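A.B. asks: Show me the folded form of this:
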Amino acid sequence: MKKKYSPILITSLALLAQIGFAQDVKLSPEVKQAMDAVSADKIKADITYLADDKLKGRGPGTEGYQMAVDYVIDQLKAVNVKPAGEDGTWLQKVRLRKATPQDAQLAINNQPAAKGSFVFFPNPAAAQINLTAGLAFAGYGISEPGLGYDDYAGLDVKGKVVIVLRGAPEKFPSSVMAHVMSTDNILKVAANHGAAGVFIALPGANARVPDLSRGSYSVLGHNGEVVVSATYNKKISVLAAINAAVLTPLMQQAGKDIRQITDQLKAGTPGSFVIDSKVTLSYASTYQDILSYNVIGKIEGTDAKLKSEYVIHSAHLDHLGIGKPVEGDSIYNGAHDNASGTASVLGIAKIYSQIKAKPKRSILFVLMTGEEMGDLGSGYFAKHPTVPVKSLVADVNTDMPTIIAPLLSITALGAEHSSLANQVTQAAGYLGLEVQPDPEPKQVRFVRSDQYSFVLAGIPALHVKYGTKTADGKNNLNDFVATWRAKYYHKPQDDINGIFDFEAGKKYAQLNFLIGYLVAQDPVRPTWNKGDIFEVK
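C.D. replies: So this is what the prediction gives:
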């Protein structure tokens, strides 16, 4: 029987963890001195190299990505980190499959759907899909009885294609909202209820379906099976996106008003129903397989028992490679995203190299591929680590820390779900940083980076981002970031010539080091909060 949990419980536990159990951090002079060894100039140098045009955007499987791999290995070697990849190497092979949809056909009640009104996500395991099935509208596609919400309650979807809207009830906490509305979770829930397919509806009058002409990516296991994918579930034949041209007639036929339904769902009341229609579809998928790598190093702990457990410091090494030109530039350098995060992990490794008395637990440094393709390198490592999976106790991830202004406050995405909130509060307090709620919950950042792969694997994880505090007291850093993001994020303009505050980069590295170090020193293994959504899954 599932335990009951609520947004109030989750929030209360997070506050208790951050306030009630906070303790002063007492560090040895050696650790304090080591933390000061982080250099803003070195962080700048690492970002400068990794975001150089000669690396051509660090696309997985490219020469530029291999240059990045070689660079970080050299940097880790220089600070006495040992290899922890496959077969005594620094590397873990990640076999990526690029799948591209072809020859898509869709008809509702034998009436062909208009071109541009739908798109099929390619199937990485089946080259040809043909399906005829009934339809059902399943709200947001969420089934969380413990949160008092279930779109599938009383709805028979066995063998049907379910139509869902992207979103979640407004009463849900931001990280819970991000989790339940993720494509991976929507597919999992639909599969658990016996659905044959999922159509994600875009109801806006001007909404366009995504362009998948460049394909989508998955990870193949050693036997060629699909083991990681953000848009594939082996029990679901088809995932598609449809716009209003397909959705509206179906709603009208069922006598439903999509605006009323949307308001109802936002308010937390499901509104699911079977649609008296049939869908007929077919499409093909073509494949291109690519070999890429995660880079993994370790520092061995000192406690006789705890050294067999690992705290992970992670960041993704890849970016978007070469793409559509913007203002005459086609190299997507990824200086902030995520050369800065990689530089931060290298800075953390530097701190550990300066500490003679290593922590009780061992430390893993994992620089991952395929984050921009759907957290693929982290998804593979979390499921198939190069150390025993049960030995992984926590992940402290760094992805695009956005070092464009002084770091005065932080948001620790995911920490509210576990005892890691204790270490966050202690580390932030030591460095004089205020811990704040997520200032941009609609960005659903919790599920958009590699820490989410570890959470899904049952490993407490977090991702530290900026808060709102500013030096001038206006406390509107999120507004400044929004303006910055519009110009630089996922654009060729994200190079070393953009906006940077390398001292903020230094503080990020110190903070994430200290969070991980406190976990590594704590004799008690991190745990999920009692009754948390991730504990009961």
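
A.B. asks: CA atoms for contacts and neighbours, from now on please.
C.D. replies: Fine.

A.B. asks: check contacts around the residue nearest the centre of the chain.
C.D. replies: Centroid-nearest residue in the chain: residue 449, 2.3 Å away (criterion: Cα atoms, centre = their mean). Going by Cα atoms under 8 Å, 6 or more residues apart in numbering, residue 449 touches 371, 375, 399.

A.B. asks: Need the buried ones from those selected in ChimeraX.
C.D. replies: A single ChimeraX command selects the buried members of these (16 or more other Cα atoms under 10 Å):
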select :371,375,399
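
A.B. asks: those helices in the chain, which residues are they?
C.D. replies: Applying DSSP state H to the chain gives helices spanning 7-15, 29-35, 40-50, 63-78, 174-180, 183-192, 244-253, 258-266, 341-353, 376-383, 420-430, 451-456, 477-488, 502-521.

A.B. asks: Remind me what the last one packs against, helices and strands.
C.D. replies: Put plainly, it is helix 502-521. Helices and strands touching helix 502-521, by 3 or more Cα pairs under 8 Å, 6 or more residues apart in numbering; DSSP states H and E, are helix 40-50, strand 310-316, helix 341-353, strand 392-397, helix 420-430.

A.B. asks: Could you dump these into TSV and include mean neighbour count?
C.D. replies: Output for the helices and strands packed on helix 502-521, formatted as TSV (neighbours: other Cα atoms under 10 Å):
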stretch	mean neighbour count
helix 40-50	20
strand 310-316	27
helix 341-353	27
strand 392-397	26
helix 420-430	24
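
A.B. asks: Figure out which of the ones you listed is closest to residue 333.
C.D. replies: Residue 333 lies closest to helix 40-50 among the helices and strands packed on helix 502-521, at 8.0 Å (Cα to Cα).

A.B. asks: let's see this one next to it:
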Amino acid sequence: PSLTYFSTSQKEQVDIKDAEIVFVGYAVEAAEYNWDDFKGADLNGKIMLILNNDPQIMNGDQLDENYFKGETRTYYGRYTYKFEQAMRKGAAGAILIHTTRSAGYPFRVLQGSGKNTSYAIDIEGSGYQLDFVSHLDSLTSDKIARKMGKSLPELFQMALDPNFKPVSTGLKLSAHIETALSEVKTSNLFAKIEGSDPDLKSQHILFSAHYDHLGMNHTDTEGDDEIFNGAWDNASGSASLLSLAEAFTKVKPKRSIIILHCAAEESGLLGSEYFVKRPPLPLNQIVADINIDMPNIYGISSDMAVIGVNSNSMGDELKRFAKSVMVDEKQSLRITDDPDPNAGLFYRSDQVHFAKAGIPAIYIESGRKFIGKPDDFYERKNEEVYHRVTDQIDDDWDLNGLERDLRLIFRTIISVANSTEQPKWHSGNEFESAYKNLYK
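C.D. replies: The predicted model follows:
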């Protein structure tokens, strides 16, 4: 199929009649880049046609690092942001133009979207609640562009004009969608270690890790392994939180520590979203989030992936401590940010909901280069076990690297927890304005 479509409105039946389809470029509003694709346009009840990714501003033959982080995908480039924008504008729905280059993956990945069970939290305004949500392949998108007297590449170019404003495609959309709704209940697990300083203990540093996985793998073949164990993803992260919690109880940092085991991450980061939407304490009393998802379980690595490490002062502190951590006598530990910047890994685990609220966050993952193992060892193991029934403890597990990484995280956060200054986003970060609103 050339498109996928479904409703996220949490309604059993949706009927749309002759809704105007309006091209809105990238649907981005980013004050830090002086960027506004809407220019005050009224999109209430309309269908927004949106380009995937960030605006691709060139500087010579390369993407300009001064706009939307250049090669690194920002939250403005995520499909979730686009659909959230449509909800904020009161649109009836949104169609996202998908190209392999702009999305970072082929359209076949999306085929079947809307046919399987999907999940959302039952809070008005959460996620993106739209009557109509669609992903459209490049060939069909080009046909729409031709109706507008353009080609698809010309639509991308048109949206880069600073004076761009929404334009009607001349097309209308009608749809009838029926959705079966049911309720499922689950829980986050939450604990607190009170800080020792009378003035700072009202501020909290939060550690998060999701404890859910994928459940059962039902097959028709007798004897098949039907259990998604999720040992790496993310029992390893959950166990890491327990180890850190035990360590923090022995040193009593000045700021308080929150341990949060998130539910339903695999179903759309829902546990962390619920926590942020219905927090058990004021959000402005949480000053940082350190999320752990699929940390190092395969031994000593020469690197440690800390997604978002270059985005805030907490990451700076971690890099400072990492200089004293030696992999061997000659080599210190290298801290890396997103190993695949265009994939936008920072926006694909629980820390993103805290970041969107303004809370400085980092995301701890496994390193990629393991001492004494082939260069492609991580890639092979990830392909072998990620979201497969084979994600279980095996002979390759070696927790020496995880112990080292957790000791580094512990030292870093003790420093952050005892500092007179709370963590901050770096200037120009896409979450900086939310930070200023949260802590004003």
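
A.B. asks: Next, the TM-score between them, please.
C.D. replies: Put the two chains on top of each other and the TM-score (TM-score structural alignment, normalised by the length of the second structure) is 0.83; 409 aligned residues with a Cα RMSD of 3.1 Å.

A.B. asks: Kindly reformat the contacts of residue 449 of the first structure as a markdown table containing distance to residue 364 of the first structure.
C.D. replies: Below are the contacts of residue 449 of the first structure laid out as a markdown table (distance: Cα to Cα, whole Å):
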| residue | distance to residue 364 of the first structure |
| --- | --- |
| 371 | 18 |
| 375 | 18 |
| 399 | 17 |
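
A.B. asks: Tell me which of the contacts of residue 449 of the first structure persist in the second structure.
C.D. replies: Counting by both residues aligned by TM-score structural alignment, their matches' Cα atoms under 8 Å, the members of the contacts of residue 449 of the first structure that carry over to the second structure are 371, 375, 399.

A.B. asks: can I assume the last one is in contact with residue 338?
C.D. replies: Yes - with contacts counted by Cα atoms under 8 Å, residue 399 of the first structure reaches residue 338, the gap being 5.9 Å.

A.B. asks: okay, and the common contacts of these two?
C.D. replies: With Cα under 8 Å, 6+ apart, residue 399 of the first structure and residue 338 have common neighbours 315, 316.

A.B. asks: Inside strands: which ones of the contacts of residue 449 of the first structure?
C.D. replies: Of those, none are assigned to strands by DSSP state E.

A.B. asks: For residue 236 of the second structure, see how far away the residue nearest to residue 368 of the second structure when sequence neighbours are not counted is.
C.D. replies: Closest residue to residue 368 of the second structure apart from its sequence neighbours, by Cα to Cα, 6 or more residues apart in numbering: residue 378 at 5.5 Å. Distance of residue 378 of the second structure to residue 236 of the second structure, given as Cα to Cα, to the nearest Å: 16 Å.

A.B. asks: Give me the more crowded residue out of these two.
C.D. replies: Under the criterion of other Cα atoms under 10 Å, the comparison of residue 378 of the second structure against residue 236 puts residue 236 first, with 23 against 18.

A.B. asks: circling back: any idea which of the helices of the first structure gets closest to residue 100 of the first structure?
C.D. replies: Of all the helices of the first structure, helix 376-383 sits nearest to residue 100 of the first structure, with 17.0 Å by Cα to Cα.

A.B. asks: Compute the inter-axis angle for the closest one and strand 310-316.
C.D. replies: Using axes from the mean of the first three to the mean of the last three Cα atoms, to 10 degrees, the direction of helix 376-383 of the first structure lies 170 degrees away from that of strand 310-316.

A.B. asks: Tell me the buried residues in helix 376-383 of the first structure?
C.D. replies: By neighbour count on 16+ other Cα under 10 Å, the buried set for helix 376-383 of the first structure is 376, 377, 378, 379, 380, 381, 382.

A.B. asks: Can you tell me which of those residues is nearest residue 99 of the first structure?
C.D. replies: Ranked by distance to residue 99 of the first structure (Cα to Cα), those are led by residue 376 at 14.1 Å.

A.B. asks: Show me what that closest one lines up with in the second structure.
C.D. replies: Matched to the second structure by TM-score structural alignment, residue 376 of the first structure sits across from residue 270.

A.B. asks: so what's that match up against?
C.D. replies: Here residue 270 of the second structure is in contact with 120, 121, 263, 264 (criterion: Cα under 8 Å, 6+ apart).

A.B. asks: Tell me, how many residues neighbour the third one?
C.D. replies: With neighbours defined by other Cα under 10 Å, the count for residue 263 of the second structure comes to 25.

A.B. asks: surely it meets residue 190?
C.D. replies: No - using Cα under 8 Å, residue 263 of the second structure is not in contact with residue 190; the gap is 10.9 Å.

A.B. asks: Distance check, residue 59 of the second structure against residue 100 of the second structure.
C.D. replies: Distance of residue 59 of the second structure to residue 100 of the second structure, computed by Cα to Cα: 22 Å.

A.B. asks: Quick check, residue 365 of the second structure in contact with residue 303.
C.D. replies: No - using Cα under 8 Å, residue 365 of the second structure is not in contact with residue 303, being 10.4 Å away.

A.B. asks: In JSON lines, list the helices and strands packed on helix 502-521 of the first structure along with distance to residue 240 of the first structure.
C.D. replies: Below are these laid out as JSON lines (distance: least, Cα to Cα, whole Å):
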{"stretch": "helix 40-50", "distance to residue 240 of the first structure": "36"}
{"stretch": "strand 310-316", "distance to residue 240 of the first structure": "28"}
{"stretch": "helix 341-353", "distance to residue 240 of the first structure": "33"}
{"stretch": "strand 392-397", "distance to residue 240 of the first structure": "31"}
{"stretch": "helix 420-430", "distance to residue 240 of the first structure": "37"}
